[in-house]
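A.B. asks: Predicted model and sequence below, questions to follow.
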Amino acid sequence: MLKRTDPAAAYKRVDFEALISGCDAQGLVRVCFDDAVAALERALWADAHDRPDIRRKALERAQMGLLTLLSGLDTSQPVSKSLDVFYRSLLARVTNAQKHFNRTAVEMTRDDLKDIAASLLGQPRKAA
């Protein structure tokens, strides 16, 4: 028998795979930042709307994005040690938020990710 699949989830997965298959290294880093920021924004929305199930999944997604950024650091670059410390501190905030949600810490993490993405990728920082 065929497994039932959520069509929206299937299309989203195909769309995401198509997006990353056409990316260069900088594009993949941008996708990681954008995905982690979007996940944190979903967690904030879920908290405001009393949806702990969505909040938990969103924080897990943000955690995976930060782990991906960490694992992709080019250790031959001088800035990699600073980024390693920075990403690990953000990861600690997200991990702590999974246990005891702290809206301010999650907002700070989202904003920090936006700032570092703007700096590293040359993206303009949008006002909050």
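C.D. replies: That came through fine. Since we're looking at a predicted model, the values are computed, not measured.

A.B. asks: okay, CA-based contacts and neighbour counts for the rest of this
C.D. replies: Will do.

A.B. asks: chain center to the host helix or strand of Leu120, what's the gap?
C.D. replies: Secondary structure from DSSP states H and E places Leu120 in helix 103-121. Relative to its chain's centre, helix 103-121 lies at 10 Å (Cα atoms, centre = their mean, to the nearest Å).

A.B. asks: Residues contacting it, please?
C.D. replies: For helix 103-121, the external contacting residues (Cα atoms under 8 Å, 6 or more residues apart in numbering) are 26, 30, 33, 36-37, 40-41, 44, 90, 93-94, 97, 123-125.

A.B. asks: What of stretch 8-27?
C.D. replies: Counting by Cα under 8 Å, 6+ apart, Leu28, Val31, Leu121 sit against stretch 8-27.

A.B. asks: just how off-centre is it within its chain?
C.D. replies: On Cα atoms, centre = their mean, the centre of stretch 8-27 falls 15 Å from the chain's centre.

A.B. asks: Next one for the comparison:
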Amino acid sequence: MAGRKTCICRCSNPAFQAGEVLERIHAASVNPIDLKNRASLPIGPKLPGVLGRDFSGVVKLVSEGVDSFCVSDEVYGCAGRIRGLGGTFGEFIVCDPALITLASGSGRIAARGYPHMAAQVPAGRR
């Protein structure tokens, strides 16, 4: 990663389409895949771009056809930075509702690392 710069800049809000949910991100975690994406992993974003995969936040908009979430629901998920999707190191993310879940009682800060941690647990122990 020598010679690569990380910077903070303003980006436009993500495009919002039918079948998607817009969330305001309150917390995001940094995982090993984020570092690999920054180093130009083939499935990662085109750089420059917004990195990050795991997050917790609050639903701001729900599109037509989505009945599993409501505005102001606290959620968490692993929704970002596969090629073509937004990253979670921004203020907002638009994603498929199948990639998020309600943060029932866990709190928005604690929930940010759950998706990555759950993926590390062998299937028989979840």
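C.D. replies: Received the coordinates, thanks. None of the values given here were measured: they were computed from a predicted structure.

A.B. asks: Report the TM-score for the pair.
C.D. replies: The TM-score (TM-score structural alignment, normalised by the length of structure 2) is 0.28; 66 aligned residues with a Cα RMSD of 5.2 Å.

A.B. asks: circling back to that earlier point, for ChimeraX, write the selection for the buried entries among the contacts of stretch 8-27 of structure 1.
C.D. replies: This is the ChimeraX syntax for the buried subset of these, where burial follows 16 or more other Cα atoms under 10 Å:
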select :28,31
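
A.B. asks: Let me have the contacts of stretch 8-27 of structure 1 in TSV, extended by distance to Asp115 of structure 1.
C.D. replies: What follows is those, written out as TSV (distance: Cα to Cα, whole Å):
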residue	distance to Asp115 of structure 1
Leu28	17
Val31	15
Leu121	10
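
A.B. asks: quick revisit: which of the contacts of helix 103-121 of structure 1 are buried?
C.D. replies: Buried by 16+ other Cα under 10 Å: Arg30, Phe33, Ala36, Val37, Leu40, Glu41, Leu44, Leu90, Arg93, Val94, Ala97, out of those.

A.B. asks: and those, which of them are in helices?
C.D. replies: Among these, the members falling in helices are Arg30, Phe33, Ala36, Val37, Leu40, Glu41, Leu44, Leu90, Arg93, Val94, Ala97 (criterion: DSSP state H).

A.B. asks: can you put those in TSV and add distance to Pro52 of structure 1?
C.D. replies: Listed next are these as TSV, based on distance: Cα to Cα, whole Å:
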residue	distance to Pro52 of structure 1
Arg30	28
Phe33	23
Ala36	18
Val37	18
Leu40	13
Glu41	14
Leu44	10
Leu90	21
Arg93	17
Val94	15
Ala97	12
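
A.B. asks: Closest one to Glu60 of structure 1 out of the residues you listed, please.
C.D. replies: Within those, proximity to Glu60 of structure 1 (Cα to Cα) peaks at Val94, which comes in at 8.3 Å.

A.B. asks: contacting residues for the closest one?
C.D. replies: Going by Cα under 8 Å, 6+ apart, Val94 of structure 1 touches Leu59, Ala62, Gln63, Val106, Thr109.

A.B. asks: Out of these, who's the most crowded?
C.D. replies: Using other Cα atoms under 10 Å as the neighbour criterion, Ala62 leads these with 30 neighbours.

A.B. asks: any idea which element that residue lies in?
C.D. replies: helix 52-71.

A.B. asks: I'd like to know which elements that helix is packed against.
C.D. replies: Secondary-structure packing of helix 52-71 of structure 1 (3 or more Cα pairs under 8 Å, 6 or more residues apart in numbering; DSSP states H and E): helix 25-48, helix 80-99.
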